[in-house]
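Chemist: 3D model of this:
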Amino acid sequence: MDLQQRINAFVQLGTFLREISSESISKTSSSKFHNQIPQILQAAQNNNRWFTETNIKFAFASWGHALTETTINSWLSSYSITQKIPNTIAIIMAGNIPLVGFHDFLSVLMSGNKVLAKLSSNDNILLPFLVSFLVEQHSDFKESIQLTEKKVTNFDAVIATGSDNTARYFEYYFGKYPHIIRKNRNSVAVLTGKETEEQLLSLSDDIFQYFGLGCRNVSKLFIPKEYDFHPFFEAMFNKKEYINNHKYINNYDYNKAVYLMSNIKLLDNEFLLLKQDSGYSSPISVVFYETYEDLSELQTKFSEDKDRIQAIVGNSGIAGEIPFGKAQQPTLWDYADGVDTMKFLVEL
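Modeler: Down below sits the predicted model:
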């Protein structure tokens, strides 16, 4: 199976994902894969109540947008991908948001290697479904993809994603293999007080998409002193429906109770808590905030803390910023933890 065949198969997958994320098309199509979507969505939601239909379809749409021939070719143009004896790459997948391990899966196959993916029990429905679509497009994928929920064995290299605690475990067991091991990271937003209503509404997507469970979700704000939170909270009200999700609101109620019992000062709009805190990793339903005096000093802080930050959202002029609303819409060349996965794979 050559590179162009692999590209063609993923382009077809991209078209399919765009279709199934569109309500009108998914209802009228007669293809057997389209017809399976209601069952797949229900099974994924039953397995993990954080995986709402809205969030799953958002993940489908995001990948559908990324998997076009133009975008894939632009991404791969930076690498020399040649025919070679494939390595088997073990991918230890997280399960915090739908299809969170898909970029690693895509990269391994595009590099000409084989996938041995250990699925998270929290996300073991969606990827097998997409694999069945790929195999239908090109049967050679059968020999290149193995999915399991058991211990992985017989592999040549490892890509593992988890927490700081699991990273120590990964280092112990996989350290002797070529590897990429990812740890905890969080995303931040830099506010100046000059943001437009549209920008703050977009920021609400960066905070609330996937209930804030992704490493690219904004979990902390950096604000100037004397910042007026009124426009911020008005924009966040756009997500008031989150109060109707029982898992989310249970976290909100719990965190609020813990903080109040500890006499911790909070800002609260009845479904989102803001807490002044120097940390980066805030609990679900909570966003930390910290004040700054000078953007250049903030730039220095981000440089010093680069191993803790996944993405910086804003319009302040800070180096490396991405626009409001784009935190959970990375491009194919936006690598997790800033580690070039494709370069690692083609150089094995």
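
Chemist: rest of the way, CA atoms for contacts and neighbours
Modeler: OK.

Chemist: host element of N73?
Modeler: helix 69-76 (DSSP states H and E).

Chemist: just give the number of residues close to S219.
Modeler: 28 (other C-alpha atoms under 10 Å).

Chemist: kindly apply the preceding question to K176 instead.
Modeler: So K176, with other C-alpha under 10 Å, has 10 neighbours.

Chemist: assign it to helix, strand or coil.
Modeler: Applying DSSP: H, G, I helix; E, B strand; the rest coil to K176 yields a three-state assignment of coil.

Chemist: for the next helix or strand along the chain from the helix holding N73, packing partners?
Modeler: As assigned by DSSP H and E, the chain's next helix or strand after helix 69-76 is strand 88-92. Using 3 or more C-alpha pairs under 8 Å, 6 or more residues apart in numbering; DSSP states H and E, the elements in contact with strand 88-92 are helix 102-110, strand 114-118, strand 157-161.

Chemist: ok, back up a step: next, the angle from the helix holding N73 to helix 102-110.
Modeler: 80 degrees (axes from the mean of the first three to the mean of the last three C-alpha atoms, to 10 degrees).

Chemist: buried set for helix 69-76?
Modeler: 71-72, 76 (16 or more other C-alpha atoms under 10 Å).

Chemist: show me what it is in contact with.
Modeler: 7-8, 11, 66, 332-333 (C-alpha atoms under 8 Å, 6 or more residues apart in numbering).

Chemist: hmm, 6 Å instead?
Modeler: V11 (C-alpha atoms under 6 Å, 6 or more residues apart in numbering).

Chemist: how about E226, what does it touch?
Modeler: With C-alpha under 6 Å, 6+ apart, E226 has no contacts at all.

Chemist: how close does A157 get to T166?
Modeler: 18 Å (C-alpha to C-alpha, to the nearest Å).

Chemist: more crowded one of the two?
Modeler: When neighbours are counted by other C-alpha under 10 Å, A157 and T166 differ, and A157 comes out ahead with 21 against 16.

Chemist: show me what contacts the more buried one?
Modeler: Counting by C-alpha under 6 Å, 6+ apart, A157 has contacts 89, 177-179.

Chemist: please give the structure of this sequence too, so both can be compared:
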Amino acid sequence: MNLQQRIVLLNRLGEYILQNNDNWQATKEKAGLQNPWFIPEFIDLASRNIALAFLQKDKLTAWANQYNIPTDNATPKNIGIVMAGNIPLVGFHDFLCAFITGHRQTIKPSSKDDVLIKHLVQQLYEWDESTRQLITFSEMLKNCDAYIATGSNNSARYFEYYFSKYPHIIRRNRTSVAILTGEETPEELDELADDVYQYFGLGCRNVTKLYVPGQYDFLPLLNAFKKYDHLIDLHKYKHNYDYMLAVLILNKQYYMTNQSILLNENKELFSPISQLNFEYYKPDERPENLLAGNADVQCIVGKNHLPFGKAQQPSLTDYADGVDILKFLLEL
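Modeler: Sure thing, here's the model as predicted:
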């Protein structure tokens, strides 16, 4: 299978997602039953972003041309991919990179997110039988030539141990922050709500901490966040909200809330589900300087940084942890 054939197949996969036929709807429903955090709203959001940002023929062609991907891969390697399961189809970009470069891949999907990726690969099997030679699934990744593994900080230590002898990319926990000036428009605060609430804040590109100037007025922010008030009706989310509220009250910590999220002054970058940390900065301080080189930060949202509302809309070249996967795969 040459590069052009692979691009045509990927484009067809994007069209399949957007057509939203009965098979795809049933698959999304099954994925939601398997993982209650995968609500229809967020499965649709993730799959549509993939279809529109990744699986368009012109974008795939330009991406391939940028790296001079050869028409045929004369020496394909077997890439072992360990996928995470924090948000729907979070490992799709790794799959896409391996597929477009013509390598074989053996995927170990997360038990929390194996329904969607297996269904999409099954579509490729049905459209072109030769894809079965390029994509397989396995619970044990042995005899691979290189590895791409995503997991927690704890699992990353095991990945380092097991995969150290092979070329590898290993990802750990990361999160994102937003830097506010107090001059944001209502529209920008509305878009910031997407960066915070989408996928319940479970993604590495979700904003889990705000940096705000002294005397910042939180009321417009809390009002803008009301667009996601409906999440509090979901049992799992409300359970987290109630628990974190109880913890803050018992510890006599100051908090603010709009009844769907808790704002807590906290220096930690990572915040629990339903809580958003914030920290004040002084007029002569630049929070981005404090964050420079911090391995825990995936994205910075704000003016002169990633635009509000775009954190969960990565492009083909927005590589996780800033590691160029395509370059890594082409140099094997």
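
Chemist: drop the TM-score for these two in here.
Modeler: The TM-score (TM-score structural alignment, normalised by the length of the second structure) is 0.96; 329 aligned residues with a C-alpha RMSD of 1.2 Å.

Chemist: ok so, going back, same list (the buried residues of helix 69-76 of the first structure) but as a markdown table, adding distance to D277 of the first structure.
Modeler: As requested, the buried residues of helix 69-76 of the first structure are exported to a markdown table (distance: C-alpha to C-alpha, whole Å):
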| residue | distance to D277 of the first structure |
| --- | --- |
| T71 | 39 |
| I72 | 40 |
| L76 | 41 |
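
Chemist: nearest to M236 of the first structure among those?
Modeler: T71 (32.3 Å; C-alpha to C-alpha).

Chemist: just tell me what the closest one corresponds to in the second structure.
Modeler: Taking TM-score structural alignment, the alignment pairs T71 of the first structure with K59 from the second structure.

Chemist: go on, Y227 of the first structure?
Modeler: So, by TM-score structural alignment, Y227 of the first structure is matched to Y216.

Chemist: and what of I37 of the first structure?
Modeler: For I37 of the first structure, the residue aligned by TM-score structural alignment is W24.

Chemist: ok, and the closest non-adjacent residue to its match?
Modeler: I17 (7.1 Å; C-alpha to C-alpha, 6 or more residues apart in numbering).

Chemist: which position in the first structure aligns with that neighbour?
Modeler: Aligned partner of I17 of the second structure by TM-score structural alignment: L17.

Chemist: can you tell me the helix or strand for its match?
Modeler: Going by DSSP H and E, L17 of the first structure is part of helix 3-20.

Chemist: of the contacts of A157 of the first structure, buried ones?
Modeler: 89, 179.

Chemist: rewinding a little: buried residues in the strand or helix carrying the match of I37 of the first structure?
Modeler: Counting by DSSP H and E, the element that carries W24 of the second structure is helix 22-34. By 16+ other C-alpha under 10 Å, the buried positions in helix 22-34 of the second structure come out as 24, 27-29, 31-32.

Chemist: how about stretch 79-87 of the first structure?
Modeler: 81, 86-87.

Chemist: just give me the match in the second structure for P323 of the first structure.
Modeler: Per TM-score structural alignment, P323 of the first structure is aligned with P307.

Chemist: so how far is Q313 of the second structure from its match?
Modeler: For P307 of the second structure relative to Q313 of the second structure (C-alpha to C-alpha), the value is 10 Å.

Chemist: for stretch 105-120 of the first structure, the distance to its chain's centre please.
Modeler: 17 Å (C-alpha atoms, centre = their mean, to the nearest Å).

Chemist: ugh, typo on my part, it should be stretch 118-132 of the first structure
Modeler: 15 Å.

Chemist: give the aligned range of it in the second structure.
Modeler: So stretch 118-132 of the first structure sits over residues 108-122 in the second structure, by TM-score structural alignment.

Chemist: now do the same end-to-end measure for that stretch.
Modeler: 15 Å.

Chemist: list the buried ones in that stretch?
Modeler: 108-110, 112-118, 120-122.

Chemist: picking up where we left off before, and the helix holding W24 of the second structure, what other elements does it pack with?
Modeler: Helices and strands in packing contact with helix 22-34 of the second structure are not found; criterion 3 or more C-alpha pairs under 6 Å, 6 or more residues apart in numbering; DSSP states H and E.

Chemist: other residues contacting that helix?
Modeler: Counting by C-alpha under 6 Å, 6+ apart, residues outside helix 22-34 of the second structure touching it are 38-39, 115.

Chemist: can you give me the buried ones in the helix holding L17 of the first structure?
Modeler: Buried residues in helix 3-20 of the first structure (16+ other C-alpha under 10 Å): 6-20.

Chemist: repeat for stretch 163-183 of the first structure
Modeler: Result for stretch 163-183 of the first structure [16+ other C-alpha under 10 Å]: buried residues 166-167, 170, 174, 179-183.

Chemist: out of those residues, flag the one nearest to D337 of the first structure.
Modeler: For these, the nearest to D337 of the first structure is R182 (6.9 Å; C-alpha to C-alpha).

Chemist: skip the chain neighbours and tell me the closest residue to the equivalent of the closest one over in the second structure.
Modeler: Using TM-score structural alignment, the partner of R182 of the first structure in the second structure is R171. Among residues not flanking R171 of the second structure along the chain, T150 sits closest, at 4.7 Å (C-alpha to C-alpha, 6+ apart).

Chemist: just give me the neighbour total for that neighbour.
Modeler: So T150 of the second structure, with other C-alpha under 10 Å, has 24 neighbours.
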